[in-house]
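Asker: using only what follows, build the 3D model:
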Amino acid sequence: MTETVKIKSPIDGSIYAERPLATDQQVNAAVERARAAQVAWAQTPIAERCRYALAFLDALVAMNDEIVVELAWQMGRPVRYGGEKGGVIERTRYMIDIAEKALVPVIASDPKPGFRRYVKREPLGVVMVIAPWNYPYLTAVNTIVPALIAGSAVILKHAAQTLLVGERFAKAFDQAGLPKGLFQNIVMNHAQTEKLLGSGRIDHVNFTGSVAGGRAIERAAAGTFMTLGLELGGKDPAYVLPDVKMDHAVANLVDGAFYNSGQCCCGIERIYVHEKVYDEFVDGFISLTKDYVVGSPLDQATTMGPMAQARFADLIREQKAEALRKGATAHIDMKVEGDKEGSPYLAPEVLTNVDHQMSVMREESFGPIVGIMKVRNDEEAIALMNDSPYGLTASIWTRDTDHAAAIGDRVETGTVFMNRCDYLDPALVWTGVKDTGKGAALSAIGYENLTRPKSYHLREAI
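Answerer: So this is what the prediction gives:
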């Protein structure tokens, strides 16, 4: 009997879709097709590769009305938000626009008569993308498009919760006319994935997921010398200073904490507020949070859908209960139908009187809960922001750009925001420190991580 993967919808617990696992023979054949197709692709001009990428983007965007509903059924995001089209367009177009310049050979800066010396960016070969469910299009496109433009072939293994996303990518590339074998979507389990990574036939893997998952990827790849891109956990902080523009900070931080039911890689999970504006900020934050409407993501009135799985919601319930036992105060008394242990439906929560002895302030939540702490000064805020095993983004809320930059210099993070959060600028590299992982995506640096340097030292005949 063929083993299958089932998508259990968080909307009502029904099986939304079911797909068979690829056999080992099918996985092997896919790798062979990718390897064969990549040889000719590497010789294809960059401009032509970019034309395929634009055609893919047009095809994918044309499916968006169907995609939005599929996302609601697969992982619970409300249809009112329109899916991930805007970010996919922005990132894809940017990486296309900079491709020629980012991949141009680097000429040695000190010319020597009789020599030609330069460094080319060579494609890695076969790139594997292991994508998560929380932003299933955005996280995947970060690597898929630039890897193809750089001259590699791509194999996608998408999260079981969002299997249909991989099929949408495959359909869009087919409609774009991309040569066969260059992009393949494969349904695999963990054991098959680890076996493939350990085979030495994959040249680079990009994984977005948990810290435990990242360690499993490293173990599977050990000894193969493949390159790795790992975007793992996060516990992103915000620091609100006395000179903040209050209404702007409250609105953006509430959205940064609770958009997508808090299931954002760079979502705000802890907030430190200067004592001079603490009460005003907390009052505004609580008031705005109470405006959320939790319910079916298929309803246009819903602003917060269920979490992707009940076990994720139960973790939030556990963190809240522990914090309350240790003296925290909960502020959102929202009645949500079905909000009980074992259900993915969960009201947003704001906690005060929190400290770093509580898991909600140090361990990843990845859900609609946030703790707010009062601080006396920058020194205390910086120490608390750095008191975490993670480091993806940190946001600073002030009117003083120089001050924000100076604080940012001392925060252990991959990105420093000022007066915004929860956003990826494709012109800037997306990276992290500590347990958040390694590697880099987007920007010209993203192309460097998806290619290898090859030096040419050519001496004229004497």
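
Asker: alpha carbons only for contacts and neighbour counts from here, please
Answerer: Will do.

Asker: give me the distance between the spatially most central residue of the chain and residue 459.
Answerer: Relative to the mean C-alpha position of the chain, the nearest C-alpha, by Cα atoms, centre = their mean, is the one of residue 139, at 4.5 Å. Using Cα to Cα, to the nearest Å, one gets 44 Å for the distance from residue 139 to residue 459.

Asker: try residue 230
Answerer: According to Cα to Cα, residue 230 and residue 459 sit 40 Å apart.

Asker: okay, the two: which has more neighbours?
Answerer: residue 230 (27 against 12; other Cα atoms under 10 Å).

Asker: tell me the SS of that one?
Answerer: What DSSP: H, G, I helix; E, B strand; the rest coil gives for residue 230 is strand.

Asker: and the gap between it and residue 207?
Answerer: 5 Å.

Asker: please enumerate the shared neighbours of these two.
Answerer: Listed as contacting both residue 230 and residue 207 by Cα atoms under 8 Å, 6 or more residues apart in numbering are residue 214.

Asker: got a list of contacts for stretch 26-42?
Answerer: By Cα under 8 Å, 6+ apart, stretch 26-42 touches 123, 125-126, 150-155, 179-184, 186, 201.

Asker: from these, list the buried ones, please.
Answerer: Those of these that meet the buried threshold are 123, 125-126, 150-155, 181-184, 186, 201, by 16 or more other Cα atoms under 10 Å.

Asker: one more, so I can put them side by side:
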Amino acid sequence: MSESLMHRDEFYIGGTWAKPAGPGVLEVVSPSSEEVVGRVPLAVDGDIDHAVAAARTAFDDGPWPRMSPRERADVLDGAARRLKARTSDIVRVLVDEMGVASGQAPLQVGTVAMVFEYYAELARTFAFDRVVRQGDRVGLVASDPVGVVGAIVPWNAPVTLAAWKVAPALAAGCTVVLKPPPESPLSPYVLAEALHEARLPAGVFNLVPGDREVGEHLVTHPGVDKIAFTGSTAAGKRIMSLCGDSIKRVSLELGGKSAALVLDDADVETVTANLVGGSMHNSGQVCAAITRILVPRSAYARALEAAADKARGIPVGDPHDPGTVVGPLVAERQRARVEGYIGLAAEEGFRVVAGGGRPAHLPKGWYVEPTVLGDVDNSMRVAQEEIFGPVVSLIPHDGDDDAVRIANDSRYGLSGSVWSGDDERGLAVARRLRTGGTMVNGGTPPMPLTPFGGFKESGLGRELGVEGLHQYLEPHTIGIPAALAPQGDAS
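Answerer: Predicted coordinates for the structure are as follows:
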């Protein structure tokens, strides 16, 4: 792989490649080989100050917020073209830095350019101004950009989740400081290069990798108007608390413990096996992954056998191998976390019916076998807490009402699905779930046109769709003389 993709010595600040203020270096360790494969500079508070100052100047004095939405859209389209051309580069970096299977990485990366294209088109058609009349009184409701955005993304999909924040923020006219995660900081550099080549004005986008401490400095920085964060619920609570001190705008996409409700008229064994396969994407390191499979009690034994058979047949191995489905977990600490939950079997009373160990043929790398847990009660920790690994729990239910009760008995509410032989019945059950997104019989909403986000402790606000643009806008009501109002405009 190109040395320039894996070894970076500078940040992207103020439209140029900037030397770090401190001597620190983040070494990027491959989850499959356990060897150092890259490096980036480690930001200190001074680097955050530099980036925020650049973004502040670009917002307060630069052209970007004052350009027409169509002009901004042209830049976003230019970035999308360049991101498409760099898809293979992003994929190669992701496989090395976070261990996503090479056969799955293109699916993750393929949506990045699409998100930029979507928000470019939305910028051209969205009503940033609307006129409201009542008798001889006229109001102009302007949708103004919120200002400087601090965007913080996690290690499991750093470029994709950065695009979900950066594209709508730029379409709205905001400026951005992006802090990638220390585990996978390299791939977002390709995003910075694409925006630079698309001639984004200086300071509108800034890239500063760092650890949790500089992330907190970004969150509390007085020059930042809004924080957009994806990550754990615990970190989200901390960020929300810090933002509350200054009433700073905040949007949070957090954890999940999503349930699939398999009803008694579904093909229980086939559906269960398919759900187990789908839950292993990115080695189970997906916030919206289905990790609780709720099946009719009468079919529980058959469903458990189908789930176990499926899990045992999933290829685990080197993420560079195109035949691999489940690669390593991102870090040794993450493997220890997952193994800790599996180790609760004796204490909580569930059974490990498939997997649960480390693959014998992989002496190196932070691997855990695809794992199915049986005899799980929804009150157990493995059913209530986010494990973030290749682990699913099967839970019996006694009919639709009981399945809905179990699914909603969670502090999370991010995603879910319902499976039934009757589409109408499935939809009726789906409407009862307290979750941000639900699929009925595999129906997939069109992304990025529809919003993504969660109820309860799964987050605050939404990403994607027109709702994602609203997160970066402030309504500004201006009373105007009637003579200034275009004829025919009304709300």
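
Asker: any idea what the TM-score is?
Answerer: TM-score for the superposed chains, counting by TM-score structural alignment, normalised by the length of structure 1: 0.93, backed by 459 aligned residues with a Cα RMSD of 2.4 Å.

Asker: before we move on, back to that, and the residue nearest to the centre of structure 1, what's its match in structure 2?
Answerer: The alignment partner of residue 139 of structure 1 in structure 2, by TM-score structural alignment, is residue 161.

Asker: do the same with residue 321 of structure 1
Answerer: Matched by TM-score structural alignment, residue 321 of structure 1 corresponds to residue 343 in structure 2.

Asker: for residue 391 of structure 2, see how far away that match is.
Answerer: 12 Å.

Asker: who has more neighbours out of those two?
Answerer: residue 391 (31 against 14).

Asker: just give the closest residue to residue 159 of structure 2, not the sequence neighbours.
Answerer: residue 188 (5.3 Å; Cα to Cα, 6 or more residues apart in numbering).

Asker: is it true that the one you found touches residue 180?
Answerer: Yes - between residue 188 of structure 2 and residue 180 a contact is recorded at 6.9 Å, counting by Cα atoms under 8 Å.

Asker: longest helix of structure 2?
Answerer: Ranked by number of residues, the top helix in structure 2 under DSSP state H is helix 105-125.

Asker: other SSEs contacting that helix?
Answerer: Counting contacts by 3 or more Cα pairs under 8 Å, 6 or more residues apart in numbering; DSSP states H and E, helix 105-125 of structure 2 packs against helix 69-85, helix 87-98, helix 158-172.

Asker: ok, now with 6 Å
Answerer: helix 69-85, helix 158-172 (3 or more Cα pairs under 6 Å, 6 or more residues apart in numbering; DSSP states H and E).

Asker: which residue numbers in structure 1 go with the longest one?
Answerer: Right, the one you point to is helix 69-85 of structure 2. Helix 69-85 of structure 2 maps onto residues 46-62 of structure 1, going by TM-score structural alignment.

Asker: the matching stretch vs structure 2, mean deviation?
Answerer: Superposed on structure 2, stretch 46-62 of structure 1 shows a mean distance to its aligned partners of 1.2 Å (mean Cα distance after the TM-score superposition for structure 1).

Asker: in structure 1, what residues pair with the helix or strand harbouring residue 12 of structure 2?
Answerer: Following DSSP states H and E, one finds residue 12 of structure 2 within strand 11-13. Strand 11-13 of structure 2 corresponds to no residue of structure 1 when matched by TM-score structural alignment.

Asker: structure 2: which residue goes with residue 395 of structure 1?
Answerer: The pairwise alignment with structure 2 assigns residue 395 of structure 1 to residue 417, based on TM-score structural alignment.

Asker: and the aligned residue in structure 2 for residue 94 of structure 1, how many neighbours does it have?
Answerer: The alignment partner of residue 94 of structure 1 in structure 2, by TM-score structural alignment, is residue 118. Residues near residue 118 of structure 2, counting by other Cα under 10 Å, number 23.

Asker: now the longest helix of structure 2 against helix 87-98, angle please.
Answerer: Here helix 105-125 of structure 2 runs at an angle of 120 degrees relative to helix 87-98 (axes from the mean of the first three to the mean of the last three Cα atoms, to 10 degrees).

Asker: residues making contact with helix 105-125 of structure 2?
Answerer: By Cα atoms under 6 Å, 6 or more residues apart in numbering, the surrounding residues in contact with helix 105-125 of structure 2 are 69-70, 73, 76-77, 80, 83-84, 91, 160, 163, 167-168, 171.

Asker: measure the spatially closest residue to residue 320 of structure 2 that is not a sequence neighbour to residue 329 of structure 2 for me?
Answerer: Among residues not flanking residue 320 of structure 2 along the chain, residue 102 sits closest, at 5.5 Å (Cα to Cα, 6+ apart). Noted for residue 102 of structure 2: a distance of 14 Å to residue 329 of structure 2, by Cα to Cα.

Asker: those two: which is more packed in?
Answerer: Ranked by neighbour count (other Cα under 10 Å), residue 102 of structure 2 and residue 329 place residue 329 first, with 28 against 22.

Asker: could you look up the SS state of the more buried one?
Answerer: Assigned by three-state DSSP, the conformation of residue 329 of structure 2 is coil.

Asker: which residues are in contact with it?
Answerer: 366-367.

Asker: please repeat the previous calculation with a cut-off of 8 Å.
Answerer: Counting by Cα under 8 Å, 6+ apart, residue 329 of structure 2 touches 31, 98-99, 283, 285, 335, 366-368, 389.

Asker: give me the aligned partner of it over in structure 1.
Answerer: In structure 1, residue 329 of structure 2 lands on residue 307 (TM-score structural alignment).

Asker: swap in residue 97 of structure 2?
Answerer: Matched to structure 1 by TM-score structural alignment, residue 97 of structure 2 sits across from residue 74.

Asker: now for residue 112 of structure 1, how many residues are close by?
Answerer: Neighbour tally, residue 112 of structure 1, other Cα under 10 Å: 10.

Asker: roughly how far does it sit from residue 458 of structure 1?
Answerer: 11 Å.

Asker: which non-adjacent residue is nearest the alignment partner in structure 1 of residue 316 of structure 2?
Answerer: When structure 1 is aligned by TM-score structural alignment, residue 316 of structure 2 is paired with residue 294. Closest residue to residue 294 of structure 1 apart from its sequence neighbours, by Cα to Cα, 6+ apart: residue 304 at 4.7 Å.
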